[in-house]
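Enquirer: A structural model of the following input is requested.
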Amino acid sequence: MKRYRHTQILALLETRSAIRATEAAEMLGVSVGTIRRDMAELEAGGYLNRTHGGAFAAIEGEAGFMRRTCWNRDKKRVIGQAAAAHISSGSVVFIDGGTTPEAMLPFLVEKTSLTVVTCGLNIALQLLRWPYISTILLGGEVHAESRTVTGTLPVTQLDSFGMRFDMAVIATAGISAEHGATNRMLERLALKQLVLRNSASSILVGDSSKVNCAFLGRVAPLSAFSLCIMDDDLTDEQKAKLSEAGRFEFVPLEGSRRR
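Expert: Predicted structure coming up:
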């Protein structure tokens, strides 16, 4: 339960600049004292800064990206491994920016004649380790916190070159049966949506901490993706609800607790 509360507190802080302990306690159904202890532990890990009565997000720039890379690392690894199993040698693949798609890269090393197109600086830099994977980095405005290329330029490049993909791996900030895949950065929506339209198959990747989080910008309904891959650290009710909205593969996480 503690891990669940921690992920939900951080998810809330992605949608606003600050949150009060009383508000978080009411939303999560626990005491204010429990939330304060949770916030103290998260502050010790560098994930937030506490204030009198609540906390505000501490994720920004280089440090913030590294924290997100470490957060839920085991979940991202099993998701990445499962996603890589759906990619065939000889494919042209779009890999979205973000820490979850990055976790997939080590599992692509055995693929041959692979071409990767990406908007993620982190993806392109990691792929330098495997020069036999042809890598194309789209150009545009760089968003430092997410290490992604955003804006209209990457969309224009896809259009002008008529790029088509055998597979697209898309990341998202929020996943819910009602709202689908959502993102808090509106400037990234157009690229994700164009890639979906130009791909023969698509995979949505996101760990279970993103479930029931909804942000302002909607990427697509869950049914728009060929497959959604997520760790199985969810209740049976949550899995059933998501599976009604889209096709899901819930990947077992060894040693995870069931809520």
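Enquirer: can we go C-alpha only for contacts and neighbour counts from here?
Expert: Fine.
Enquirer: quick one: buried residues of whatever helix or strand Ala63 lives in?
Expert: Using DSSP states H and E, Ala63 sits in helix 61-70. Within helix 61-70, the residues that count as buried by 16 or more other C-alpha atoms under 10 Å are Gly64, Phe65, Arg67, Arg68, Thr69.
Enquirer: and those, which is closest to Ala144?
Expert: Of all the buried residues of helix 61-70, Phe65 has the smallest distance to Ala144: 8.8 Å, by C-alpha to C-alpha.
Enquirer: show me where the stretch 151-259 of the chain has strands.
Expert: Secondary structure of the stretch 151-259 of the chain (DSSP state E, counting those that start in this stretch): strands at 165-171, 174-176, 180-183, 199-205, 217-220, 227-231, 248-251.
Enquirer: please provide the structure for the following sequence as well, for comparison with the first:
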Amino acid sequence: MVIAQMSEREKEIVRLLAGDPGIPATRLSEMLNVSVVTIRSDLADLEQKGILVRTRGGAAPAFHPNVLERQSLRVEAKSRIAQAAAALVNDGDTIMIEAGTTTALVARHLLGKRFVNIVTNSMLILPYARTNPGIHLTVVGGEFRPASESMVGPLALAELERFHVRLAFVGTDGFSLEGGLTTHLVEGGEIVRRMAERSEQVVLVADSSKYGKVGFVRVLPVEGVHRLITDTDLEDRAERELAGVGVQVFRA
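Expert: So this is what the prediction gives:
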């Protein structure tokens, strides 16, 4: 379940509870100008969908605020990118999906595919795998990082080493010709490198706002990416630069 699939009122409820999990239903009803019955129904629905966890005296988001915030950014562009990326997957395929809000959406758009084996370190994929009988999902173990809803660390890296896949779908906090693919988290960078080693092709799914940005950790050279799936706002100059080093660019 992602922000894009929630109503505006549900989004506001989650935002308010992220700031103060102790807000009672009566106060939420006043703040949102709806009945207490409606609020309680919304809370029950959000809990059933796995968005909220009911607590003693209130409720709290099931996901880290950082994840919820990232899911709310450039929603339409991310969905188009993910749909185009999912189109690369064939029936019977083997793929890896790295943790991230855009990469997780790739799994959402695999509905209708058959016998797709996915290896991932992302917990965000679970809702899509749960409702898609065509997916066989393997989630690697490791240390759980709430801020990215991901499994990282030595155990995750060791388990990824056991697999070989055709495609690895990865994200980035920023990428450029000079800086390559970068991220703000060392552990996340290690996961991407391992997935690149264990796949035949690396597919970068990233919106155009990431181009030219540089994160804390260099993950891969741009030449290590076979395809970039991005949005239509990517400048022609950037596409030419990337094509010049062998990256196939598709703007969705």
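Enquirer: would you list the strands of the stretch 151-259 of structure 1 in a markdown table and tack on mean neighbour count and distance to Leu114 of structure 1?
Expert: Shown next, in a markdown table, are these (neighbours: other C-alpha atoms under 10 Å; distance: least, C-alpha to C-alpha, whole Å):
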| stretch | mean neighbour count | distance to Leu114 of structure 1 |
| --- | --- | --- |
| strand 165-171 | 24 | 11 |
| strand 174-176 | 24 | 29 |
| strand 180-183 | 25 | 27 |
| strand 199-205 | 21 | 15 |
| strand 217-220 | 20 | 26 |
| strand 227-231 | 23 | 21 |
| strand 248-251 | 19 | 24 |
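Enquirer: just give the closest residue to the aligned partner of Ala82 of structure 2 in structure 1, not the sequence neighbours.
Expert: Under the alignment defined by TM-score structural alignment, Ala82 of structure 2 corresponds to Gly80 in structure 1. The spatially closest residue to Gly80 of structure 1, leaving aside those adjacent along the chain, is Met104, at 3.7 Å (C-alpha to C-alpha, 6 or more residues apart in numbering).
Enquirer: what is the burial count for that neighbour?
Expert: Other residues near Met104 of structure 1 number 24, with proximity taken as other C-alpha atoms under 10 Å.
Enquirer: that one -> structure 2?
Expert: Alignment note: Met104 of structure 1 maps to Val106 in structure 2; criterion TM-score structural alignment.
Enquirer: wait, is its match part of a helix?
Expert: Yes - read with DSSP: H, G, I helix; E, B strand; the rest coil, Val106 of structure 2 is one of the residues of a helix.
Enquirer: and it, how far from Leu16 of structure 2?
Expert: Distance, Val106 of structure 2 to Leu16 of structure 2, using C-alpha to C-alpha, to the nearest Å: 29 Å.
Enquirer: same thing with Val119 of structure 2?
Expert: Counting by C-alpha to C-alpha, the gap between Val119 of structure 2 and Leu16 of structure 2 amounts to 34 Å.
Enquirer: neighbour-wise, which of those two wins?
Expert: Val119 (23 against 17).
Enquirer: how far does stretch 88-107 of structure 2 stretch from start to finish?
Expert: Rule used - C-alpha to C-alpha; the end-to-end distance of stretch 88-107 of structure 2 is 12 Å.
Enquirer: which strands and helices sit next to the helix holding Ala63 of structure 1?
Expert: In terms of contacts (3 or more C-alpha pairs under 8 Å, 6 or more residues apart in numbering; DSSP states H and E), helix 61-70 of structure 1 is packed against helix 99-102.
Enquirer: what's the mean deviation for the helix it packs on versus structure 2?
Expert: When structure 2 is superposed, helix 99-102 of structure 1 averages 1.0 Å from its matched positions, counting by mean C-alpha distance after the TM-score superposition for structure 1.
Enquirer: moving C-terminal of that helix, what's the next helix or strand?
Expert: Tracing the chain C-terminally past helix 99-102 of structure 1 and defining elements by DSSP H and E, one meets strand 115-118 next.
Enquirer: can you report how many residues lie near the match of Ala82 of structure 2?
Expert: Counted with other C-alpha under 10 Å, residues neighbouring Gly80 of structure 1 total 26.
Enquirer: so who does it touch?
Expert: Applying C-alpha atoms under 8 Å, 6 or more residues apart in numbering to Gly80 of structure 1 gives the contacts Thr100, Pro101, Glu102, Ala103, Met104, Leu105, Phe107, Val205.
Enquirer: farthest pair in the residues you listed?
Expert: Among the contacts of Gly80 of structure 1, Phe107 and Val205 lie farthest apart (C-alpha to C-alpha), at 14.8 Å.
Enquirer: contacts only, for Ser208 of structure 2.
Expert: Here Ser208 of structure 2 is in contact with Thr230, Asp231, Thr232, Asp233, Leu234 (criterion: C-alpha under 8 Å, 6+ apart).
Enquirer: please report the distance of the match of Met104 of structure 1 from Lys113 of structure 2.
Expert: Where Lys113 of structure 2 is concerned, Val106 of structure 2 sits at a distance of 12 Å (C-alpha to C-alpha).
Enquirer: and the residue nearest to Pro252 of structure 1 when sequence neighbours are not counted, how far is that from Ser223 of structure 1?
Expert: Closest residue to Pro252 of structure 1 apart from its sequence neighbours, by C-alpha to C-alpha, 6+ apart: Asp232 at 5.3 Å. As judged by C-alpha to C-alpha, Asp232 of structure 1 and Ser223 of structure 1 stand 19 Å apart.
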